[in-house]
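# Return a 3D structure for these sequence lines:
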Amino acid sequence: MLACAACAAPGVRPVELGLSPIEGGGIEGAPTEGKQADAAPWWRLAGDPVLEKLLDEGLAHDQALACDAHRLAKAEAAARRRHPGSEIIHLFRPLRVPAGASAQAYAHAALVNRRAAAMAQAYLDARLAQARLTARREAIAPWRDNAEIARFRREAGLVSAIDGALGGVMVDLDDKALASAETAFAAAVVHLAGETGLAQDAVIAALVPASDAKEQHTDAIPAFAPLAQTLAQTAPRRAALMAQRQSLSLAVLRHKTTAQQARAALASASAASAETIDSAAKALDAARALSDGSARTLDQAQRTVRDARLGYRAGSETFATLYVAEASALAAREADARARHALALAHVRLWTAQGLGWSPADLTADLTPAPVPAEAVKSCD
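Have a look, this model is predicted:
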């Protein structure tokens, strides 16, 4: 009779386990979290096609994700082969595993979320290095021009030799700073290539538009303004928290813990996750204020250097005044790039804390990153 019951059983039904929702800070929409039709990862909404391309390609070829997908597929295949009669005892219990993907599937989605964040940070670091390189390159031409003007004015007896000497020193210093900026950009490209698994040439081609290939004059640190407004209204989908919820559910069913202990553990994890999100949101507000302030400082510095340049060429300002103004303007430009970089990073950190770096497809083994080559399977295991 019991055997017949096992044959007819539809399997374990997704009934309440009593772990969700937890009043005062539980999981949002636990049974269907992450399965919304519009649950695209954040970089697909960022308005930065280069970032979207690099992250999509990087995640599709990431070895850690491929190995994790391989393990997930094996686990799901093993679960399908398991005879339902082995779970017959669960049919007579009031507690059931909550609806949703397996703990391993949610853990895989959480890994996607983390890997996307790492790749995005490498991308933003490369953009900062590129912005600094651009600033240094664009500063050379006017500084060389100033040095030439100083030489002509000295030859005409209008100024002392000190102006020409200062001009030469300024150009020499900038040549050294430019070489340093080029080295930093090259290192950032290497790091980004390593994170995404792409060739360095492909990374450079993505970062530098064809029209700028010779000069590499570009400053493309993303502002994320449109995305920030869109994602501010998006509910978190914290895959790591869902993985813990499913694991705790199974632990209760297998008598490895009590429902009360599981609820307490999940409440603690949920509170910690909420605290991380709150901290990231405050950091974003601080980064935004810093960026706004740096933009105002840069605007003032640029006005000052324009006035100093006109004054020097008209003979009403000294070269020392122009030197200080242009050095200050360059410093303000680099500080502004760092502030915008910090703001972009703060956005990514908040979205990562909210678990917005994965999609429902990442819960399905068949749709995870590219299959692991046969020769690499052993390294995955």
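# Every contact and neighbour count from this point should use C-alpha atoms.
Fine.
# ok, L2 - how many residues close by?
Using other CA atoms under 10 Å, the number of residues around L2 comes to 8.
# residue contacts, R309?
Residues near R309 by CA atoms under 8 Å, 6 or more residues apart in numbering: L322.
# tell me the SS of it?
Secondary structure state of R309, per DSSP: H, G, I helix; E, B strand; the rest coil, is helix.
# how near is it to P371?
As judged by CA to CA, to the nearest Å, R309 and P371 stand 60 Å apart.
# try D278
In terms of CA to CA, D278 sits 37 Å off from P371.
# For those two, indicate the residue with more neighbours.
Neighbour totals were compared for D278 and P371, and P371 leads with 18 against 15 (other CA under 10 Å).
# pretty sure the more buried one contacts H70?
Yes - proximity of P371 to H70 meets the contact threshold set by CA atoms under 8 Å, at 7.3 Å.
# which residues do the two both contact?
Here P371 and H70 have no joint contacts, going by CA under 8 Å, 6+ apart.
# Number of residues surrounding C4?
Using other CA under 10 Å, C4 has 9 neighbouring residues.
# Name the SS class of it, please.
At C4 the chain is in helix, as set by three-state DSSP.
# before we move on, what about A295?
Applying three-state DSSP: A295 is helix.
# A193: what secondary structure?
Look at A193: counting by three-state DSSP, its state is helix.
# Pull out the buried residues from the helix or strand containing K53.
In the assignment (DSSP states H and E), K53 maps to helix 49-60. Neighbour counts over helix 49-60 (16 or more other CA atoms under 10 Å) mark 50-52, 54-56, 58-60 as buried.
# Looking at those residues, which is nearest A286?
Closest approach to A286 among those (CA to CA): L51, at 24.0 Å.
# is it true that the closest one touches A122?
No - with contact defined as CA under 8 Å, L51 does not count as touching A122 (10.5 Å).
# would you list every one of the helices in this structure?
2-8, 49-60, 63-81, 103-155, 161-196, 200-207, 225-231, 239-253, 259-314, 319-353, 377-380 (DSSP state H).
# Adding distance to L367, write those out as CSV.
Output for the helices of the chain, formatted as CSV (distance: least, CA to CA, whole Å):
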stretch, distance to L367
helix 2-8, 31
helix 49-60, 10
helix 63-81, 9
helix 103-155, 11
helix 161-196, 19
helix 200-207, 25
helix 225-231, 25
helix 239-253, 17
helix 259-314, 27
helix 319-353, 21
helix 377-380, 18
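# Out of those, which is closest to L363?
Closest of those to L363 is helix 103-155, at 4.9 Å (criterion: CA to CA).
# want to put them side by side, so please do this one too:
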Amino acid sequence: MVQQGLDSSQEVICRISALRQYDHQTAEDAKRLGARLGRLLGDKNVRADPQLRDDKVERVVTRRVRLARQIASAYVEVRRLQQDIALRGALRAQYKDNAEVAQFRREAGLASAIDGALARSQDETAQGELGFSQGRLDSAMAELARLVGDKPDVLAEKLGSPGAIPDPPVDPLAIAQPEDPRRASLADGVLREARLAQALQEARRTVRDARGAYRQGAGPFSTLYVAEAASTAVELALVDARAGRVTATLDLWSGQDDAWARGGLTPIVAPFPAPTAETITVTAACD
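Take a look at the predicted model:
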């Protein structure tokens, strides 16, 4: 997906085009005037200015790295919101079940109407939050589609739903330099994620116990209500923490080595080289 965005970026394409035009013009000038005549006339276009070319290359590399980071971050955000929606959707089914149990207990004279009202309120709140999350996902999907040069609906079909937040194949603390201030923040994030994962296991056990107790008439609905709210908050916090760690890892990783971003930027030695892995053919029009 990152490669798709790099290949379709008009800005990247135009910067490469400017670099290629510079290479081509330099080669043509040298061919037309000749090195000897160029030295005689002092024509500055005869010989390439290394610094000028290096500047053009750096502009391409910088934009490629920045765009790759933007695409990766946007992708993580889409996956985070997809998990958010999947979680809230599953909770709605759970809340509806709570309402049915509360209604049954009321009809049997085992509970007041308050239980049913709380259950319905819980479901309506979840429905509203689900709609809000869907709106944010639509915006995030549109932004990712813009970055990779795709249509939101087409991209959504490609990605599917829900999707797990990808784990970079690197140890975030291993790639961070000891003096990098982001390392301490990332370490705190890793620890926070681990604590939330443990807290979620405990919260889920509490929900199971509270639900069983309410069904058997051994516990009030308010306990179940609070237990489910707490479990939901922990699970959503865990999704956010994981997304934050992955984004921070990608940010650190992207700044380690930009060799990949220099691919295809070697000088052209012929006016019209055949397309190879070492060169890029530019077809888009630029201003």
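# TM-score of the superposition?
Remark: TM-score between the superposed chains equals 0.82 [TM-score structural alignment, normalised by the length of the second structure]; 263 aligned residues with a CA RMSD of 2.7 Å.
# before we move on, the earlier item: A365 of the first structure is nearest to which of the helices of the first structure?
Closest of these to A365 of the first structure is helix 63-81, at 5.1 Å (criterion: CA to CA).
# which part of the second structure lines up with the closest one?
Aligning helix 63-81 of the first structure against the second structure (TM-score structural alignment) gives residues 10-28.
# cool, stretch 184-195 of the first structure as well?
On the basis of TM-score structural alignment, stretch 184-195 of the first structure is assigned to residues 136-147 in the second structure.
# buried sites along the matching stretch?
Neighbour-count burial for stretch 136-147 of the second structure flags 136-138, 140-147 (criterion: 16+ other CA under 10 Å).
# Could you single out the nearest of those to L159 of the second structure?
Distance to L159 of the second structure across those (CA to CA) is lowest for M141, with 9.9 Å.
# give the contact list for the closest one.
78, 152, 155-156.
# Filter those residues down to just the buried residues.
Buried members of the contacts of M141 of the second structure, counted by 16+ other CA under 10 Å: 78, 152, 155-156.
# Kindly reformat the residues you listed as CSV containing distance to D257 of the second structure.
Formatted as CSV, these follow (distance: CA to CA, whole Å):
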residue, distance to D257 of the second structure
V78, 26
P152, 31
L155, 29
A156, 31
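# which residue lines up with V65 of the second structure in the first structure?
Counting by TM-score structural alignment, V65 of the second structure corresponds to N113 in the first structure.
# For its match, which non-adjacent residue is closest in space?
Excluding its sequence neighbours, the residue lying closest to N113 of the first structure (CA to CA, 6 or more residues apart in numbering) is G357, at 4.3 Å.
# got it, and Y312 of the first structure?
Per CA to CA, 6+ apart, closest to Y312 of the first structure is T318, 5.9 Å.
# Was I right to think that neighbour contacts L310?
No - the criterion here is CA under 8 Å, and T318 of the first structure misses it with L310 at 11.0 Å.
# So which of the two has more stuff around it?
Between T318 of the first structure and L310, counting by other CA under 10 Å, T318 is the more crowded of the two (16 against 13).
# pretty sure A308 of the first structure is touching G315, no?
No - look at A308 of the first structure against G315 with CA under 8 Å: they stay out of range, at 10.2 Å.
# Mind checking which of the two has more residues around it?
Higher neighbour count among A308 of the first structure and G315: A308, with 23 against 13, using other CA under 10 Å.
# And that one, what's its match in the second structure?
When the second structure is aligned by TM-score structural alignment, the residue opposite A308 of the first structure is A210.
# Who are the contact partners of that match?
A210 of the second structure makes contacts with 219, 223-224, 227, as judged by CA under 8 Å, 6+ apart.
# Weed out the non-buried ones from those.
Burial by neighbour count, 16+ other CA under 10 Å: within the contacts of A210 of the second structure this picks out 223-224, 227.
# now, which of these sits nearest G116 of the second structure?
Nearest to G116 of the second structure among those: L224, at 12.5 Å, using CA to CA.
# Now whichever residue in the first structure pairs up with that closest one. Nearest residue, chain neighbours left out?
Using TM-score structural alignment, the partner of L224 of the second structure in the first structure is L322. In space, and not counting its chain neighbours, L322 of the first structure is closest to A308: 5.2 Å by CA to CA, 6+ apart.
# The residue mapped onto L124 of the first structure from the second structure - how many residues pack around it?
Counting by TM-score structural alignment, L124 of the first structure corresponds to V76 in the second structure. Neighbourhood size, V76 of the second structure [other CA under 10 Å]: 25.
# Surely V76 of the second structure touches A243?
Yes - judged on CA under 8 Å, V76 of the second structure makes contact with A243 at a distance of 6.4 Å.
# what residues do the two have in common as contacts?
Both V76 of the second structure and A243 are contacted by I165, under the criterion CA under 8 Å, 6+ apart.
# What sits closest to R192 of the second structure if chain neighbours are left out?
Residue nearest to R192 of the second structure in three dimensions, not counting chain neighbours: A241, with 7.3 Å by CA to CA, 6+ apart.
# thought the one you found was touching G189?
Yes - counting by CA under 8 Å, A241 of the second structure touches G189, with 6.8 Å between them.
# neighbour-wise, which of these two wins?
A count of neighbours by other CA under 10 Å puts A241 above the other of A241 of the second structure and G189, at 21 against 18.
# ok, now which ones touch the aligned partner of that one in the first structure?
Structural alignment (TM-score structural alignment) places A241 of the second structure against A339 in the first structure. A339 of the first structure is in contact with 287, 290-291, 294, counting by CA under 8 Å, 6+ apart.
# cool, and A181 of the first structure?
Counting by CA under 8 Å, 6+ apart, A181 of the first structure makes contact with 129, 132-133, 136.
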